[in-house]
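Colleague: when you get a sec, could you give me coordinates for this:
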Amino acid sequence: MTTVLLLALGTCASSLMAATPPASAKPHVPDVVLAPQINAADFAQFDKTLSSDEFGGRKPGTVGAQRVTDWLVEQFERMGLQPGNQGSWFQAVPADSTQLLNTAKVTLDIASHGQQVKLAYHTDMIAETLQAKAQVDLKSSPIVFLGYGIDAPNWHWNDYQGVDVKGKTVIVLVNDPGFATGDPTLFNGRAMTYYGRWTYKYAEAALQGAAACFIVHTSDAAAGYPFSVLQNSGNGPQLSLPASVDPAPRLPVAGWLTRDAATRLFTAAGLDFDQLEKAAAKPGFKPVPLDATASLSLHSKIGHFQSKNVVAMIEGSYKPDEVVIYTAHWDHLGTDLTRKGHQVFSGAIDNGTGLSMLLEIADAFAHQPEPPQRTVLFFMPTMEESGLLGSQYYAAMPVFPLNRTVADIAVDALPIIGRARDMTVIGKGQSELEDLLAGELKKQGRVISPETTPENGFYFRSDHFSFARAGVPAMLASSGLDLLKGGRAAGQKAADDYTAHRYHTPNDVFNPDWDYSGILEDTQALYELGQYLSHPGIWPQWYADNPFRAKREAMMNPPAKPDANAVK
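Modeller: The predicted model follows:
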């Protein structure tokens, strides 16, 4: 999942389920007939190879990245698929890399009331520039506490109202007010909205002209991951799309503060952080200027390179211009030579499992008695861990027009923990894709469950969201945790263990003792969903209250072109 996500920062395997239903309500899970190509031996070999040290953690711009993308093409060629981008297996994605060089000396220096507070890089805070500049100096920048840093007209909420933050350092809280209060009428209650995402907060601060934005990691629950995830994700070069591709304003300095660091900073300024945190969640909160300034110097090495989205397809026999997309990112966090012991971020779960599932589904489609009537595209984007950059690029420069794209089905960081009575749909309540998946699961005697931590905003943290934001119905599916052996308690325990000990660490390694029975049933269900969607005339819709519905309707019903012969 994406950097700084549980899914990069992204993603997914740790999403927990709703309360256990009574035993009488649990459906019987019959034996599921799998396509011959969907089997444990192939799945295990795929994941073992993908997470091997040979690929070096699959970091874009490295030798390991070249090896893994070449290997993926070899698998598709062996299966008999075709290149998915006008004769090419790849879509080139330009990228800037920013490698912070002075990490040992970086401190955020706070001057207030004659006091000096030094916040150390990595332990107290994380900082980077989003502008791909070699030298960035923040000098005596006035600090303003902006609550949650949200301007949301639809919620009648504007933390920026009445304050000019140009050239200033803004400090904001992670997540959104609904999470803090639990009030279901405030934003989406405990469920995170896009306004709670770090990507939104940085983008809004840049749009407002801030010189720096620091997000306070108030708790693991509010962020959805421990601060150690940020520390690990910040190692090595940070990637971004060039300004020529993504011209939106970017922050000179973007970063995170631990809760302890924020408390020390506010105390030096004569303020109580805990009290202000509570006040920030109430309607009518006003920004609070601190009698303090911030200084910071970032010296970085800037590089430019191209990474690759991998695209393979099975061409439709009847409607080849209409496409169903399966998505799983191939990249991960690379190798950290400064670590003792195992240095490779193998990413066996994140996202070796998703890639293995797509390869299994591709092989099944390739060996159908009849080809699909619509084209089926297997899309493996790069730079998901850097903020969904590969899928963002595809959504801006699609191989198939978005108004001919039926749907995107994405998988990311799937738990391999045995058979379950359910599958998880992250951010459940988005589109008719969920109804269609429910129909396929019913054949297996299973049901859909939502994640029970919607406050973590997993729906915004994986590559499907690039399609959703562009208007294409998109679903992020994951394995269920209501296990046949041990129920939800066992599933939750396994998910928590992964999050605590392996997610975004070198411990995310292949396990030869995994039980593939459940994930193979999930693979079959998503394969059959794609089969159904590959029939012409089927166009799943967003639900009526979905914010992306209007964009979809506009692309499917473009305004008529002006008549050049019309009388003026």
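
Colleague: when you work out contacts or count neighbours from here on, use the C-alpha atoms and nothing else.
Modeller: OK.

Colleague: ranges for the helices of the stretch 401-550 of the chain?
Modeller: Using DSSP state H, counting those that start in this stretch, the helices of the stretch 401-550 of the chain run over residues 433-443, 464-470, 487-501, 517-533, 549-556.

Colleague: for the stretch 251-400 of the chain, that is, sorry about that
Modeller: Ranges of helices in the stretch 251-400 of the chain, per DSSP H, counting those that start in this stretch, are 259-268, 273-280, 352-366, 389-396.

Colleague: got CSV for these, with distance to residue 218 and mean neighbour count too?
Modeller: Converted to CSV, the helices of the stretch 251-400 of the chain look like this (distance: least, Cα to Cα, whole Å; neighbours: other Cα atoms under 10 Å):
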stretch, distance to residue 218, mean neighbour count
helix 259-268, 5, 19
helix 273-280, 9, 16
helix 352-366, 31, 25
helix 389-396, 27, 23
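
Colleague: for residue 242, find the nearest of the ones you listed.
Modeller: helix 389-396 (10.4 Å; Cα to Cα).

Colleague: run this one through as well so I can compare:
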Amino acid sequence: MRFARLAFLPLLAATPLAAQQISVDTLKTVTKELSSDAYEGRAPTTPGEEKTVAYLIEQFKAAGLKPGNKGSWTQDVPMVEITASNVAPFTFTGGKSPVSMAYRTDMVAATYRVGPSAAVTNSDVVFVGYGITAPEKGWDDYAGLDVRGKTVVMLVNDPDWQTMARDGPFEGRAMTWYGRWPYKYENAAKHGAAAAIIVHDTEPAAYPWAVVKSSWTGPQYELDEAGGHQDQSQVIGWMQLAKARELFASAGKDFDQLSAAAKTRGFRGVPLGVRFSTSFTNTIRKSASRNVIGVLPGTTAPGDYVLYSAHWDHLGRCDAVNGDDICNGALDNASGAAGLVALAQANAKAGPAKRSLLFLAVTAEESGLLGSRYYAEHPVYPLARTVGGVNMDVLAVNGATRDFVLTGAGKSEIEDMVRPLLAAQGRHVSPESNPERGGYYRSDHFSFAKLGVPVLAGDGGEDLVKGGTAAGHAATEDYVANRYHKPHDEYDPNWDWSGAVQDLTVYYQLGRKLADTPGLWPNWYPSAEFRAIRDKDRATAKAGR
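Modeller: From the prediction side, this is the model:
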């Protein structure tokens, strides 16, 4: 869908911003340091966090920022760590033959509930399609069902994920919030399910089982909130596709037939006539992780804020590959943290803007966007006075590109602001090559979007100046298959940072335009799900002036 360009775009084109030089040395140095084995994969609440936070504060100070939280460089994020052990196999009885699923090999299990153990015994199993309740789309996979105390089995992604265009009820190939696993577990809990299990299928999930296994074993993190999340399902988890087929066959059901039916409006959930059991013990540890916050105060409108964000955390120790059990997270997201430092340097060198510039390095993105979620729900600076900004999650290191990909395109007016900046570099906007990965809902900008703040999400595309789209796509697929959330995401001195510099230059220019134009408040498009809360916040802010 095309949208009218904003009235202020001629101003953008007529007064191009001079870019401050982005330091490649900073990008290399910070990425290499944060992804070294000394930081042990930067897991929250570990010694690796202490080193990471100290290093980022040092870099922010050196760049010329001021402490961003009432004289402090950090914001405490109360966390609870839940580590499952003695995980019993998933067992399904009552069918033609018992089905057992082994931990890590066939399934993974966890819980949001803060307690010494989790158990589900002889719980009736119901297949609920994609597990979606979307009244505005006339879609309810739970219609006519009472799943209180029962186990629900769900498919990953949205019903129309195989539609290559974006014409379907759930935007076709592009994953929506309804396709993301946090939504599915959240919705299952709202319906009272005792357990919620997603069937893993590599293509619609957009990542292999190895990613599920590494992400869902070991310590799991949540925000430490009153009530200990007792409103959530006792058990959540994933099962392998082959085991799901075995389960459905035991229940006398055709998995493929039911999966196809689940893609159609009006689908109704199907009891499988089998019962589910599992149990495990939990080790509970409460602590606080930290967001790192620096600010460059504005001159004439210091109460308005333009945001730059990136997450500093990664997975810490993980499944070993050839004896290496440190998930270093060089690209994901030591590179983004390096970009944050480089942008702080460039902005400090240029001098303060009219509005304040906020630099936020958040924790626990890999645990469900917890650091950005905590900041968004407990902002140091009011979200109603936060103009917008840029989030960085993995910088481009395969060289300069002819294109730029807007993640979740078609949502906010910030997209219209960035297009002329890209055009000035001779670049164009390309559609997401893998919108089924749901990138818009998987990084920290989403925490702000849910509460109304438009934050740009995007990066250099796959049309490499050297090698074209074939080389660019191959590099993306190689990263996802071999390095993403694995020990091999390590710093490489041979990376070509020219693409990252392109993108960071655009981010710098966008941020300065927002910061130097008091009165400019980009909004969401009328069709975006976040428009109403932004309008409400802006009205409140104007009334309070």
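
Colleague: could I get the TM-score for this pair?
Modeller: TM-score for the superposed chains, counting by TM-score structural alignment, normalised by the length of structure 2: 0.93, backed by 527 aligned residues with a Cα RMSD of 2.0 Å.

Colleague: returning to what we had before: residue 160 of structure 1 is nearest to which of the helices of the stretch 401-550 of structure 1?
Modeller: Nearest to residue 160 of structure 1 among those is helix 464-470; the distance by Cα to Cα comes to 24.0 Å.

Colleague: which strands and helices lie in contact with the closest one?
Modeller: helix 389-396, strand 405-411, strand 474-479 (3 or more Cα pairs under 8 Å, 6 or more residues apart in numbering; DSSP states H and E).

Colleague: quick one: the residues in structure 2 that that helix pairs up with.
Modeller: With TM-score structural alignment applied, helix 464-470 of structure 1 matches the range 445-451 in structure 2.

Colleague: buried set for the matching stretch?
Modeller: Neighbour-count burial for stretch 445-451 of structure 2 flags 445, 446, 447, 448, 449, 450, 451 (criterion: 16 or more other Cα atoms under 10 Å).

Colleague: quick one, strands of the stretch 1-150 of structure 1?
Modeller: In the stretch 1-150 of structure 1, the strands defined using DSSP state E, counting those that start in this stretch lie at 82-83, 90-100, 107-112, 115-120, 125-128, 135-145.

Colleague: coming back round to it: can I get the helices of the stretch 401-550 of structure 1 in CSV with distance to residue 37 of structure 1?
Modeller: As requested, those are exported to CSV (distance: least, Cα to Cα, whole Å):
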stretch, distance to residue 37 of structure 1
helix 433-443, 19
helix 464-470, 25
helix 487-501, 27
helix 517-533, 10
helix 549-556, 35
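
Colleague: mind checking how far residue 388 of structure 2 is from residue 515 of structure 2?
Modeller: 9 Å (Cα to Cα, to the nearest Å).

Colleague: ok, back up a step: with distance to residue 237 of structure 1 as added columns, please give the helices and strands packed on helix 464-470 of structure 1 in TSV.
Modeller: Below are those laid out as TSV (distance: least, Cα to Cα, whole Å):
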stretch	distance to residue 237 of structure 1
helix 389-396	14
strand 405-411	26
strand 474-479	28
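
Colleague: which one, of these, ends up nearest to residue 358 of structure 1?
Modeller: Nearest to residue 358 of structure 1, of all these, is strand 405-411, at 8.4 Å by Cα to Cα.

Colleague: could you give me the residues in structure 2 that that closest one aligns onto?
Modeller: Under TM-score structural alignment, the match for strand 405-411 of structure 1 is residues 386-392.

Colleague: then stretch 509-528 of structure 1?
Modeller: Under TM-score structural alignment, stretch 509-528 of structure 1 corresponds to residues 490-509 of structure 2.

Colleague: now do the same end-to-end measure for that stretch.
Modeller: Terminal-residue distance, stretch 490-509 of structure 2 (Cα to Cα): 30 Å.

Colleague: before we move on, what about stretch 103-121 of structure 1?
Modeller: Across stretch 103-121 of structure 1, the terminal residues are separated by 7 Å (Cα to Cα).

Colleague: could you do stretch 16-27 of structure 2 as well?
Modeller: 25 Å.

Colleague: now swap in stretch 444-457 of structure 2 and tell me
Modeller: Counting by Cα to Cα, the terminal residues of stretch 444-457 of structure 2 are separated by 9 Å.

Colleague: chain center to it, what's the gap?
Modeller: Stretch 444-457 of structure 2 sits 11 Å away from the centroid of its parent chain (Cα atoms, centre = their mean, to the nearest Å).

Colleague: same question for stretch 36-56 of structure 2.
Modeller: For stretch 36-56 of structure 2, the distance to the chain centre is 20 Å (Cα atoms, centre = their mean).

Colleague: which bit of structure 1 covers it?
Modeller: Under TM-score structural alignment, stretch 36-56 of structure 2 corresponds to residues 52-72 of structure 1.

Colleague: ditto for stretch 273-291 of structure 2
Modeller: Stretch 273-291 of structure 2 covers residues 291-309 of structure 1 once aligned (TM-score structural alignment).

Colleague: so which bits of the match of stretch 36-56 of structure 2 are buried?
Modeller: By neighbour count on 16+ other Cα under 10 Å, the buried set for stretch 52-72 of structure 1 is 52-53, 55-61, 64-66, 68-69, 72.

Colleague: now do stretch 310-325 of structure 1
Modeller: The neighbour-count check on stretch 310-325 of structure 1 (16+ other Cα under 10 Å) flags 310, 311, 312, 313, 314, 315, 316, 319, 322, 323, 324, 325 as buried.

Colleague: what's in contact with that stretch?
Modeller: Here stretch 310-325 of structure 1 makes contact (Cα atoms under 8 Å, 6 or more residues apart in numbering) with 69, 72-73, 76, 81-85, 88-91, 365-366, 371-382, 400, 404-409, 530, 533-534, 536.

Colleague: and those residues, which are buried?
Modeller: With burial judged by 16+ other Cα under 10 Å, the buried subset of those is 69, 72-73, 76, 81-85, 89-91, 365-366, 371-382, 400, 404-409, 530, 533-534, 536.

Colleague: for the residue of structure 2 positioned farthest from its centre, what are its contacts?
Modeller: Distance to the chain centre peaks in structure 2 at residue 96, reaching 40.4 Å (criterion: Cα atoms, centre = their mean). Listed by Cα under 8 Å, 6+ apart, the contact partners of residue 96 of structure 2 are 250, 251, 252.

Colleague: got it, and residue 138 of structure 2?
Modeller: Neighbouring residues of residue 138 of structure 2 by Cα under 8 Å, 6+ apart: residue 265.
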